[in-house]
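# Prediction below, plus the sequence it came from.
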Amino acid sequence: MERFVWKARLLPGKREEYIRRHDEIWPEMTELLNKAGIHNYTIWRAGDELIGYYEAEKGIAFASSTQAESPLVDKWNEYMKDVMVMEKDPATGTHYALEQVFYHK
């Protein structure tokens, strides 16, 4: 199991809408996350900054490629682009990975 963390930024005045969309997450999106081996997916907010964390039971490479190859993820990203900004790594087509500098088990 590998862990992954990403960050993004909420657009001004979009906090409630961002939360509403996640409260009403599409069932097919949760199915895709499960297929990708993504579990314990959590998103935190600090001001307008978003920090996401998940555990990838099949590894980050599998989770990333499963998401990058999915038209559903493209549809979700299009749906979310009016409430948030997330830079993507052109090499992988997914979120930039944050560097882990400390871990306590």
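Happy to help now that I have it. Numbers count the residues shown, from 1 in each chain.

# When you work out contacts or count neighbours from here on, use the C-alpha atoms and nothing else.
Noted.

# what about the strands in the chain?
Here the chain has its strands, by DSSP state E, at 2-10, 38-46, 49-56, 84-85.

# Output the ones you listed as a markdown table; include the columns mean neighbour count and distance to residue 71.
What follows is those, written out as a markdown table (neighbours: other C-alpha atoms under 10 Å; distance: least, C-alpha to C-alpha, whole Å):
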| stretch | mean neighbour count | distance to residue 71 |
| --- | --- | --- |
| strand 2-10 | 18 | 20 |
| strand 38-46 | 14 | 17 |
| strand 49-56 | 17 | 20 |
| strand 84-85 | 18 | 19 |
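
# putting a second one here so we can go through both:
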Amino acid sequence: MQRLAFKMKLNEGQKEAYKERHDQLWPELKKLLKDSGVSEYSIFFDEETSTLFAFQKVSGEGGSQDLADNPIVKKWWDFMADIMKVNPDNSPVSISLEEVFFME
């Protein structure tokens, strides 16, 4: 099991919209993530910087960030593009974070 973390940037004033959309996560996207080995996925929000911090546990080699070619993921990106910083293909601007400490 690997632990992955990354950060993304939310547009100002979009915290509630982001939370609402994730509270209604599409069942097909949730299934895709679980089928891809994502067993835990948390996203935290830093009010001061509008930064989203994501953490996930993944079995296998990749995490949610490796599903870019999936049509469900592309549709989700398009759905989220108006409230967060995105790349030209509407994927979230995402910066991987290196784990420097872990306590079991």
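Cool, the structure landed. The structure presented is a predicted model; accordingly, all values stated were derived computationally and were not measured.

# what's the TM-score here?
Here the TM-score for the pair of chains, by TM-score structural alignment, normalised by the length of structure 2, is 0.83; 98 aligned residues with a C-alpha RMSD of 2.1 Å.

# Present the strands of structure 1 as TSV; the columns should include distance to residue 64 of structure 1.
TSV is the format used below for the strands of structure 1 (distance: least, C-alpha to C-alpha, whole Å):
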stretch	distance to residue 64 of structure 1
strand 2-10	10
strand 38-46	10
strand 49-56	9
strand 84-85	19
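
# Residue 24 of structure 1: which of those strands is closest?
Nearest to residue 24 of structure 1 among those is strand 38-46 (14.6 Å), distances taken as C-alpha to C-alpha.

# And the closest one, how far out from the chain middle?
A distance of 8 Å separates the centroid of the chain from that of strand 38-46 of structure 1, by C-alpha atoms, centre = their mean, to the nearest Å.

# Next, the angle strand 2-10 makes with it.
30 degrees (axes from the mean of the first three to the mean of the last three C-alpha atoms, to 10 degrees).

# what about strand 38-46 of structure 1, how far off from structure 2?
After superposition onto structure 2, strand 38-46 of structure 1 sits on average 0.6 Å from its aligned residues (mean C-alpha distance after the TM-score superposition for structure 1).
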